[in-house]
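**Q** coords please:
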Amino acid sequence: MIESNVLLVMLLFFFMAMLFVLSQRLKISYPILLVVGGLLISLIPGAPRISLDPNIIFLVFLPPLLFEAAWYTSWDNFRKWRRSIFIMGFGLVFVTSLAVAYFSVAIIPSFTLAFGFLLGGIISPPDAVAATSVLKGVSIPKRGVTILEGESLVNDAASLTVFRFALGAIVSGTFVLQEAATDFLILAVMGVIVGLVIGHILYIFLRYVAKSSSITTPITLIAPYIMYIVAEHFEWSGVLAVVSGGLFLSYRAKDYMNHHTRIQTKEVWATVGFLLNGFVFILIGLELPIIVSGLEDYSIEESIYYALLISVIVIVLRVLMVYLSAFVPRMLSKRIRQREVSPGWKLPLVVGWAGMRGVVSLASALAIPLTLDNGAAFPHRNIILFITFIVILTTLVFQGLTLPLLIRWVNLEDVDQEIPEKVQIETIRLALAKQAIAHLDNRYSEEMKKYETIARVKEQYQRSIRATEDALDDESKILLSGVRALYKQVALDLIQVRRQGLEAFRKDKEFDSEVIRQMEHHLDLEESRLIQG
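**A** A predicted model of the protein is given here:
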């Protein structure tokens, strides 16, 4: 039994890799293909049915995904656009939950407000992974990307709080607003404190105790689980614990990470994030037929009708709320008008349309218990799951496929007039190269006169300075762009030649295999720098 389950998971991972490659060829966001692929697999006669224990959904998937998002969040950009992020992260979640709650009660028979808020808490948070993967192939202003990524950190906590209190009201049968507000404040503040305390403990350990760089990456992998489990044990917010702890450890990473651990950690987390996200997205498609078969009290036509109506409500409400959050504060505050450039009508439309649902919504829906405390079946569980799946499919596939088209149609421009990223890179490169030459002249002047090899180091930096100054010269940009493209092509070609030579040495077995692997790693780093440069 265990062997067959493990084999099934491995086959799904292999299928995910195939769909990811296909998505790159077709230039379609990989979450879209994974959802559709999972749905197609589930329709194959005799295909195995996958059902996960709801109790492990949050524990296995949520902590590392939240930690990864927090780790790669720019704190400076987050702080700069915090007003929009918090309005979207908290305000939009509560407004969406409220609207979905009352609307679902109005259209779904025997649905109560508690079930409506449960559904609203599940489908209110957009998924940053889906949005950013769709946006990789298009150009969008930094403000939009920051708001989408920052919003995902905040709205997860807000939506899961709504979900938690609604679920508690259904199970216990009582709900007191004042108690709920107090409990929310306590669990939010204590969740943040738990995350920061554990983050500080791990920081001290990594910086002052653990001298081996090989332990740093494993610590970052177990950190989100420690933060989440400790906070949830005391019935505080595990989500906010992971987010706050992840932000702190990321901010202080320069104190305990060297170049090796940074490269290693980035590669490991890229793999872990892809596997977890991919598995959840493919699970969306795999689970849908199982949910459909469980719709005992509702016909499939009724269920689709409810789900599509709620999907429309969710999409339209988000677009309206994005515009309100962008312009109403500007109308009420002169200071905001002076500090922030007006976003115009294009960026709010794109940010509003990028509200695709995904991992957190699925995890929340599957985490609904199968039974109540008295052993009775959880009411309306399957219709809630079905609506959640349809909302995810509708927003992810429909909005995901049309978002790049929308960006090109509105001809989105950066209204903030920030310095282009390439110009920033060239400017920093120029300043660092000049600092390096000054250091060579001050400390190694005699060595450069005595040894030609050392003098060539200075020549290399001088050539880099001349090339960078040309890059910042408008008249030379086009010519230099062509030269750099040729240089990259030649350098990559030479790397392949050296790889072939290295492979010949590997086959001759004249040199130690460990040395060959080290040389191969150096070539990997060199190729990576060329491709990303």
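
**Q** drop to CA atoms for contacts and neighbour counts, all remaining ones
**A** Will do.

**Q** can you pull the contacts of Phe117?
**A** Ser97, Leu98, Val100, Ala101, Val162, Phe163, Ala166 (C-alpha atoms under 8 Å, 6 or more residues apart in numbering).

**Q** please redo it, this time with the cut-off set to 10 Å
**A** Contacts for Phe117 were tallied using C-alpha atoms under 10 Å, 6 or more residues apart in numbering; they are 94, 96-102, 104-105, 123, 159, 162-167, 169.

**Q** Now intersect those residues with the helices, please.
**A** Counting by DSSP state H, the part of the contacts of Phe117 found in helices is 94, 96-102, 104-105, 123, 159, 162-167, 169.

**Q** Before we compare anything, build this one as well:
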Amino acid sequence: MHELLPFIIALVVAIVLIEMLADKLRVAYPVLLVIAGLLISFIPGLPNIQIDPDMIFFIFLPPLLFEASWSISFKEMKKWWRIIGSFAFLVVFFSALAVALFANYYIPGITLALGFLLGGIVSPPDAVSTGAIMKFVKIPKSTSAILEGESLLNDASSLIIVRFALVAVGSGQFIFQTAIRDFSWMVIGGIAIGLLGGWLFMQAHKKLPTDAPSDIVFTLVEPYLLYWAAEQVQSSGVLAVVAGGLFLSIRRFSFLSSASRIKAFSFWEALIFILNGIVFMLIGLALPEVVRGLRADGIPLGRAILYGCLVTVILIVTRMVSSYGALVATLIFRPSVAPGRGLSRRRRLGMPLLLGWTGMRGVVSLAAALSIPLTLPDGEAFPHRNLILFITFTVILFTLLIQGLTLPYLIKRTNLFDYGRELTEDEAKIKVKNQLVVETLRLLKEKHEKGLYKDPHLQKMINMWEDKISQPEKMKMTETSKQNYLELLENQRQFLAGLKKDPELHEEYIHWQIYQIDLEEERIKLL
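**A** The predicted model follows:
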């Protein structure tokens, strides 16, 4: 362990520096991390990092999924649930099926069960890669909500396919009735455990005398316990984490203090950045080892690269075809809920093309591939494990380099996502702030007329800075002033929570304004 410590520290520093370089170059940082990991792997004398396949899911996936469920807008998920469900479940299944049929037909020794295993591994697009790319281009909130919702749910659907494929490979048979029963329990049990666990954790936050550090520790423990509890009863740990995370996210303002929310935001932002950085770096670092495994299995490198290229093409084509299929089905059966209503025919037909081009693979595919056991239950080596790993790495690398580097150019060049109907980010923030100012003034006048707000600090807020300079001793806030002002901030939060019903306002902007209020509350508490 002492030998690995300098290497791990250097790896973390490299991740931070590469992210800075990516921002400067305006390139998605996962692309540079994969390339850097590949280049670093050729440096002689580096320590060999071995990751236990049974632990890869437990280390990385729970916190990544939990944070994603807190970041997503549940309101937007409900609004676009049809197309999100289509991409998260149907498109993932069709992608896995297409890869399975191709692999079974074209790759020697790959059975249908192994083909489904490969298809389940490479079928889910990666939210981190897409999100990193979207930093440099503007797309409508409806489109980003669809991509975020898809990425949150497709992990669960793809990993369910992986689990059933592993069982089929290990046992050599697939019983349909048993599969339906197990699938139902995985879905229902996972969601139920997540909701129950989320409720229990919410009660713990409310009833225990927690502070910001203990609240943050609880939020770190929650995804791991939810995942572990679900896996112990053979249900879906992924769905448990997602369901529990969404449950807690919706109610975060009722059981977390402003200090906990502010400090937890920074903590989780740094944690997720490091976890994602390590995973993408591992993609490049592990590739040479997988190549050596291929050579030991007698598989030519050129042929393996060809397999990876063909699987990548199949995934891209399948996603695009599915995108157009989802659009056609929506226009036929529910035209009123189709995204981008009122667009020209060119933009309406071009939008699925770009949605199909957003299918970069990443964290979940890598975790699923590395989780393949080394041996079967009978002790024999797992068949074609190195080939499946290599194809997975190839798909991740090619989609990041080809789609990841060209997607920003396509978005800017085609203007297909320039709807012109949604509020811009600045307009939405101004609208939230203006409505908040109107409500605050109404509340202050109401309290003043009732004789409840006679505090000079609140009545002379406009002249606060001048009075602080001239007569700072008179501006010291009393405990009564603090309580009145904190009450006002809480009323502002409650009003903003009601704005979620406004169809023009995305929850992100409302949460942004609530975050400003949280910061103000912490400032007042320190006076």
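
**Q** Would you map the strands across structure 1?
**A** Using DSSP state E, structure 1 contains no strands.

**Q** Just want the most central residue of it.
**A** In structure 1, the centroid-proximal residue (C-alpha atoms, centre = their mean) is Val129; its distance is 4.0 Å.

**Q** Do I have it right that that one meets Gly150?
**A** No - under the criterion of C-alpha atoms under 10 Å, Val129 of structure 1 is not in contact with Gly150, lying 11.8 Å apart.

**Q** So for the two, which residues contact both of them?
**A** In contact with both Val129 of structure 1 and Gly150: Ala69, using C-alpha under 10 Å, 6+ apart.

**Q** what's the burial count for the residue lying closest to Gly116 of structure 1 once chain neighbours are set aside?
**A** Leaving aside its sequence neighbours, Gly116 of structure 1 sits nearest to Ala101 (C-alpha to C-alpha, 6 or more residues apart in numbering; 3.6 Å). Residues near Ala101 of structure 1, counting by other C-alpha atoms under 10 Å, number 23.

**Q** Structure 2: which residue goes with Ala101 of structure 1?
**A** Using TM-score structural alignment as the criterion, Ala101 of structure 1 maps onto Ala100 of structure 2.

**Q** Its match against Leu112, yeah?
**A** Yes - in this structure Ala100 of structure 2 lies within contact range of Leu112 using C-alpha under 10 Å: 6.0 Å.

**Q** anything in contact with each of those two?
**A** Leu118.

**Q** show me the contacts for Ile392 of structure 1.
**A** Neighbouring residues of Ile392 of structure 1 by C-alpha under 10 Å, 6+ apart: 35, 123, 126-127, 281, 284, 311, 356-359, 361-362, 386, 398.

**Q** In structure 2, what residue corresponds to it?
**A** Counting by TM-score structural alignment, Ile392 of structure 1 corresponds to Ile396 in structure 2.

**Q** Next one: its match from Val364 of structure 2, what distance?
**A** Plainly put, Ile396 of structure 2 is 10 Å away from Val364 of structure 2 if you go by C-alpha to C-alpha, to the nearest Å.

**Q** who touches both of the two?
**A** With C-alpha under 10 Å, 6+ apart, Ile396 of structure 2 and Val364 have common neighbours Val122, Pro125, Asp126.

**Q** The last one matches what in structure 1?
**A** Yep, that's Asp126 of structure 2 we're talking about. Asp126 of structure 2 maps onto Asp127 in structure 1, by TM-score structural alignment.

**Q** And its match, how far from Val316 of structure 1?
**A** Taken as C-alpha to C-alpha, the span from Asp127 of structure 1 to Val316 of structure 1 is 17 Å.

**Q** Near the residue lying closest to Leu43 of structure 1 once chain neighbours are set aside, how many other residues are there?
**A** Nearest non-adjacent residue to Leu43 of structure 1, counting by C-alpha to C-alpha, 6+ apart: Pro289, 7.7 Å away. Neighbours of Pro289 of structure 1 under the rule other C-alpha under 10 Å: 15.
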